[in-house]
Each structure stands twice: as structure tokens, then as C-alpha cells.
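Student: Build me a model from this:
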Amino acid sequence: MNATEVIQAIDGMTPAAQQAYLSQISDSISAATLAEVQRAIEQHDDNKVMALLPVGLFAGFVELLRSAFVRGGSTELRDVRVVGLLIGREFDAYDTDAANFLRDQRTGFLATAAADRASAIRAILEAGRTRGQSASTTAMDLIGRVNKQTGRRSGGVLGLSAPFTQAVIAARAELSSNDPAQLRKYLKRGRRDPIFDKAVRTALEFGKRLTADSINTIVDRYSERLLDTQALNAATTFLAQSIAEGRDQAWRQANDRADNRLLVTKTWNSKGDAHVRSTHVALNKQKVQQDQPFVSPSGARLMYPGDTSLGAPRDEIVNCRCAAEYSATRIDR
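Tutor: Below is the predicted model of the structure:
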């Protein structure tokens, strides 16, 4: 697979993975009982609040990651050609390396989701106590409010990362402040819904405080849009990682079948547009042997774009659209 084919594969699978993420969060919110959450908040039992709001196992999302892994490996192996060597074209998605990767990826993803959930719940509980608001209001800040049109809950912070949760808290504070500077700050938020800008600008112009219902509606919609972004980030990031790992394992399997008579190299290819992060601009066209990592100017080490096995941080992998391209020469013995 070349870099363009990798991006096309990720783009093709992203909508389903994004929807799987959103469906998991929607199911978790639907299963939550407002009265129980409210009661736990009233009792200051934060552990019980945590227990009442699990985010689940993301089974559908994880299965799509497995499919991406197999697709990456199968497609890559079919394209492996080395003169004088016969290499089977069937990718083994059940060997030890494959099983280990899929297990570790699932474990890491669920651990991150659990950490984000805990961070979001703690932040909302603390914000509610700081504002002195009722347990009922805090509970709805956590799991959202019932949308009168759909009959389903919307808003809340389940499924959001810690930075996105803090953005929701900050947006609520800005809208509640009745301070022109703070209202203008809200209007600069990129993921806000512009449909509500008129109401905010009216409050600015006439100095009239937004009602609590208006603030809830605006913030809940902002939270929904952040959740869409969170789901998209998760989908693109983990699909890219799955496809890339499958491709990398395909070349390892090919070399094993060739009795290690292949010298495999890989080259980092960036998307080449203005959105590429600076560290990946520097990595572009860097070439290393397959068993060696790419080294980012940040010091992060990655076996391929999107890899976290060597400890690369989120800011090196989230929404990365780079791809490695592989080549091999025969080693004569």
C-alpha cells in the first residue's frame, strides 16, 4: 500500500468507527438513571457516581479496529514482490504478534476511555460543588438533559477527553458570567454551534443575562459537537494505528517465510499539506530499517506513524495522516 491508499482505507472505515464510538456512549447514557446519580451526588459518594456511569467495552469499535488491522496486513502482503523468492500471500491474523497487538491495543484504548471517564466525572462534580448547584443539575451536567424533540439525553461529558471536559466547564462559566469579555471568549470557541451566536451577541449588546435554560441548551450542544470530534479523533487515530501495524506485521511475516533473506526498509511519508504537524514535516522521507524506529524531533520514537509501542505521546499520533512505505531487497547468502 502506498501513502494515498492508506489514507483512502482509513477514510473509508472512519464513518462506521466514529458511529460505533458514539453509539457506545449513547447506550451508556441511556442506561444511566438520573435519580440514582443524583442520590449518589447528594450523598457525596463519588465512587458510587463512578460505578453508576461506566462507558462499556466498545465492542463494536474494537471489532472495527481488528478489521482494519487485517485489511492492512492482507492488502500489504498481497503486494509483496521480491525477485527469486516465493512468499505466501495470505496474512496470518492469528499468530502471536497479531494476537498480542490486538490485545494490547484494546487494553490501552479501554484504559484511556476509563481514565477520561473518571477525569470527566471528577471535574464536573468539583465544578458543581464550586458553583453550589443542586445535585440534580450536576447529574444532568454529567449525563445530559432529555431532548424534547428526540426523547433522548444529549449533552453531558461521558466519552469526552479531559481537555474537552474542561472546555465544556469553561464554556458554561463564560456564558454564565454576563461579562462581555467572557462572552466574547465563548464566541471564539471553534466547536460551538453558530446557531446560538445571535442569543449570545444579544446578551452582549444589551447586557441581558442569558437564562439558565438557554445556557444549558448552548452548552449541551457544544458538548455534543465536542463528542463528535472526540469520536472522529478516536476513529481516525486508532484505525490508522491498526492498518499501520497490520502492514508492518505483513512484512515481518514475509521475511519469516523467506528465512530472513529480506532487507526491509521503511520511509516516512507525510500528507504534505499545511495541516501536517511540524515534527512530522521533519520526519518526512526519513528512511530506516524495519526493526528501527523513526525518531521525531520531539524525541518520540515510533515504529511507524501512529505507533505508541515505544511511548510516543498523544500529540504525535492523534489524527496523524502520515504513512510508512516499505521496500525490500534480497540478501544473498
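Student: CA atoms for contacts and neighbours, from now on please.
Tutor: OK.
Student: Check which residues of stretch 123-135 are buried.
Tutor: By neighbour count with 16 or more other CA atoms under 10 Å, stretch 123-135 contains the buried residues 123-125, 127-128, 135.
Student: ditto for stretch 191-203
Tutor: Quick answer for stretch 191-203 (16+ other CA under 10 Å): 192-193, 200, 203.
Student: which residues in the stretch 151-300 of the chain form strands?
Tutor: Along the stretch 151-300 of the chain, counting by DSSP state E, counting those that start in this stretch, strands occupy 153-154, 262-269, 287-289, 294-295.
Student: With respect to residue 332, which of the ones you listed lies nearest?
Tutor: The minimum distance between residue 332 and those falls on strand 262-269, with 9.0 Å, by CA to CA.
Student: what comes up buried for the closest one?
Tutor: Residues of strand 262-269 classed as buried: 262, 264-269 (neighbour count, 16+ other CA under 10 Å).
Student: Quick check: the two most widely separated of those residues?
Tutor: 262 and 269 (21.8 Å).
Student: and residue 56, how far is that from residue 10?
Tutor: Residue 56 sits 24 Å away from residue 10, going by CA to CA, to the nearest Å.
Student: Show me which of those two is the more surrounded one.
Tutor: Under the neighbour definition other CA atoms under 10 Å, residue 56 and residue 10 were set side by side, and residue 10 has more, 23 against 13.
Student: contacting residues for the more buried one?
Tutor: Counting by CA atoms under 8 Å, 6 or more residues apart in numbering, residue 10 touches 236, 239-240, 243.
Student: Proceed likewise with the subsequent sequence, for comparison:
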Amino acid sequence: MLFARASSLTRYALDASLAKRKSDDHIRVEQLVAKMERSVRQAFLTFVQNVRSQTVMREVAELLGRNDIDSALKIVDRYVVRMAPVVSNVFIAAANDETKALAEQVNRISPAVGISFDPTYQRAADLMADAQLNFIRDFTATQREAVRVALTQALIDGEGPIATAKAFRDAIGLTARQLAAIQNYRNLLAQGSSEALDRDIRDRRFDRTVQRAVNTGEPLSASQVDAMVDRYRDRYLMSRAETIARTETGKVVSQARDEAFKQVAAEAGITSDMVERTWRATRDSRTRDSHAAMNGQKVEGTEEAFISGAGNRLMRPHDPAAPASEVINCRCVQTLKIKRRTP
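Tutor: Below is the predicted model of the structure:
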């Protein structure tokens, strides 16, 4: 928080010549997001590694052997809870980074002012708690659905306890939709279908073997199919890790930066009419068209919404009120400019 109120900021805005260039601010936020994404991605992969460990899977296999599926799922839930604190860590790191960036501007106007982010402030604490609880709720629901799909498929296949436990293990970290795609890929390989060569995330090192099986009509061996499917599953797992890291990090960083600004603005007397916000999209082929069209879009004040190329209103990137189609895998950021106040 501000240790000494910069009353002069109620009369003067931060001079644009003293602030960092927008491009520099955009780069700063992108670097922050990239760093936090690595943290979330590692937390997810650690979760998968821990749940798939021999110790945990022995316990799961024992429970499944007694047909106690709910208790087996609760084991996974415990590890989701252990992963969740990464959300609060990202929030605090992002808020501190944003506060530091604002401090460089504020201290040029009033060097006596000391600025820091207060994570214990009630609104900030509530935001972090909600973000962490929402992460636990959503991830747990998705993981439980995937595990139940895997167990159902094992039952349909008439698998025994060991194979059922393996199906449970292989579902960890994935979604039900991804599991269905993996099962479909296995079926294509077993059938010797050329459609298996159309799957984008397949390991192309196997293509020659698959093509030979298609051409000769000689089926792939069970071990060959297993190896190809395992690699396919691993790639889906990494894709899942990237999606979670990008979506969750972007959402939490956006909330944290917004909260950091509100804390500084409240103490420094920065009012809505002094703020100009700009939408910055990552300009590459992966950016959705509706966001590419928004790049450079400016809005005045803190309450005006951006308008996406799809016609949706967004208060900022990863707006929690926005449709999922505007949020998932979004890499956009918002930059802020404090304008001169009219005397």
C-alpha cells in the first residue's frame, strides 16, 4: 500500500514522458505471464506424477478391487488441493510485479511515496480464495469425469482389476474428451485404418510402420499399438498442461493486476477519468480472430468495456463474465496509461 498519500496526484497525472513506453509495458506483462505459466505447468505435471506414483496407485488398485470408486477418487481430490496453492502464488507474484511497475511512475511524481501490494486486504484475499476454490472445483469435476469415463470403458472391455487400475492411472490429468480421442486413435490403429495418420498430435516417427500395416493389411501387434497410444496420450497430456497453464495463468494474472491497480489508485487518488486502457493481442497464427481484431483497441476509464471481434463485451482479457470462447487459451493482456488530469 501507499505509506504516504501522494495528494499531488489528485491534481496531476503521471506524465507520459516519465512512464514506460506501452510496448515496454506489454513486454513486461508477457514476460511475467510466461514465467507464471511455467510455474502452473510444473505444478500440474507434478500433480500427475504424484498421483501416478506406485505408492498411490497401489492404494487406488486396492480400493478399486473392493469396488470403492469414490474413495479412489478422493485420493485424486487430495492431490488437486495440494496443487491449488500455485494459483495464489501466481496472484501475489503478478500483483507485486504490477505494483512495482506503477511505483516507478508514482515515485517520479512523489519520491516520498512508498508502494507495496497488500495481499491481506480483504478484497485481494477474497479474490485469491475464490480463484483457488474455483480452480479446485473445476479441475476436480473435470478429473472425476475423465476417471469415470476410463473406468466405464474398462468395464465395457471386461478388464480385470490390474487393467482397471491402469485405466484409472492413464486418465489422470486428461479430460473425458481427450480420453475419447485416445480410444478412437487406438481403434484406428487396431483396425489398420489410414485415418490414424490424420491425427495431428500423433508421433510421426511411427508413420512408416502404420503405413506399412495399412498397405499390407497385416495388423499391428498389441505392443506396437500400446507404444503408439502411450505416446499419443503423453502428447495430449502436454497439451492439457499448456492449456491449463495458459488459461489459469492469464485469468489470475489479469485479476491480480486489476487488484494491484485498484489498491494504488485508491491511495494515490487516481480516478477513472485519468485512465486509458489498451488491449494488446499476441500477433501470431494462434491468436483467435476476434482478439486479433482488438489489438490496439483503447477505452477510456476503468468501467468501459472492450468490444471483441465477435461482438462480446470484455472488461479485460480473461474477464470472468466473458464466454469461454473468449477466454480459453487467451494470451492477450491489457496495458494502462495514466493521463494528465484537467485542472
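Student: hmm, back to that, would you reformat the buried residues of strand 262-269 of structure 1 as TSV and include distance to residue 331 of structure 1?
Tutor: Shown next, in TSV, are the buried residues of strand 262-269 of structure 1 (distance: CA to CA, whole Å):
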residue	distance to residue 331 of structure 1
262	6
264	10
265	13
266	16
267	19
268	23
269	25
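Student: wait, which of these is closest to residue 110 of structure 1?
Tutor: Distance to residue 110 of structure 1 across these (CA to CA) is lowest for residue 268, with 28.5 Å.
Student: Assess the claim that that closest one and residue 282 are in contact.
Tutor: No - the pair residue 268 of structure 1 / residue 282 is not scored as a contact, 9.9 Å apart, by CA atoms under 8 Å.
Student: what range in structure 2 does whichever helix in structure 1 runs longest sit on?
Tutor: Secondary structure of structure 1 per DSSP state H: the longest helix is helix 212-257. Aligned by TM-score structural alignment, helix 212-257 of structure 1 falls on residues 222-267 of structure 2.
Student: mean shift of the matching stretch relative to structure 1?
Tutor: Once fitted to structure 1, stretch 222-267 of structure 2 is off its aligned match by 2.0 Å on average (mean CA distance after the TM-score superposition for structure 1).
Student: from the chain's centre, how far out does that stretch sit?
Tutor: Offset of stretch 222-267 of structure 2 from its chain centre (CA atoms, centre = their mean, to the nearest Å): 3 Å.
Student: next helix or strand past the helix or strand where residue 130 of structure 1 lies?
Tutor: Using DSSP states H and E, residue 130 of structure 1 falls within helix 96-131. Using DSSP H and E, the helix or strand that follows helix 96-131 of structure 1 towards the C-terminus is helix 135-143.
Student: by contact count, what packs against whichever helix or strand comes after that following helix?
Tutor: Proceeding N to C from helix 135-143 of structure 1, the next assigned helix or strand is strand 145-146, under DSSP H and E. For strand 145-146 of structure 1, the elements it packs on are strand 153-154, judged by 3 or more CA pairs under 8 Å, 6 or more residues apart in numbering; DSSP states H and E.
Student: who does the strand it packs on touch, helix- and strand-wise?
Tutor: Strand 153-154 of structure 1 packs on strand 145-146, helix 212-257, going by 3+ CA pairs under 8 Å, 6+ apart.
Student: Pipe the ones you listed into JSON lines and attach mean neighbour count and distance to residue 160 of structure 1 per row.
Tutor: Shown next, in JSON lines, are those (neighbours: other CA atoms under 10 Å; distance: least, CA to CA, whole Å):
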{"stretch": "strand 145-146", "mean neighbour count": "16", "distance to residue 160 of structure 1": "16"}
{"stretch": "helix 212-257", "mean neighbour count": "22", "distance to residue 160 of structure 1": "6"}
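Student: sorry, back to before: please dump the strands of the stretch 151-300 of structure 1 into CSV; it should also carry distance to residue 17 of structure 1 for every row.
Tutor: Below are the strands of the stretch 151-300 of structure 1 laid out as CSV (distance: least, CA to CA, whole Å):
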stretch, distance to residue 17 of structure 1
strand 153-154, 20
strand 262-269, 24
strand 287-289, 31
strand 294-295, 28
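Student: before we move on, back to that, which one of the buried residues of stretch 123-135 of structure 1 is nearest residue 164 of structure 1?
Tutor: Distances from residue 164 of structure 1 to the buried residues of stretch 123-135 of structure 1, taken as CA to CA, are shortest for residue 123 (11.0 Å).
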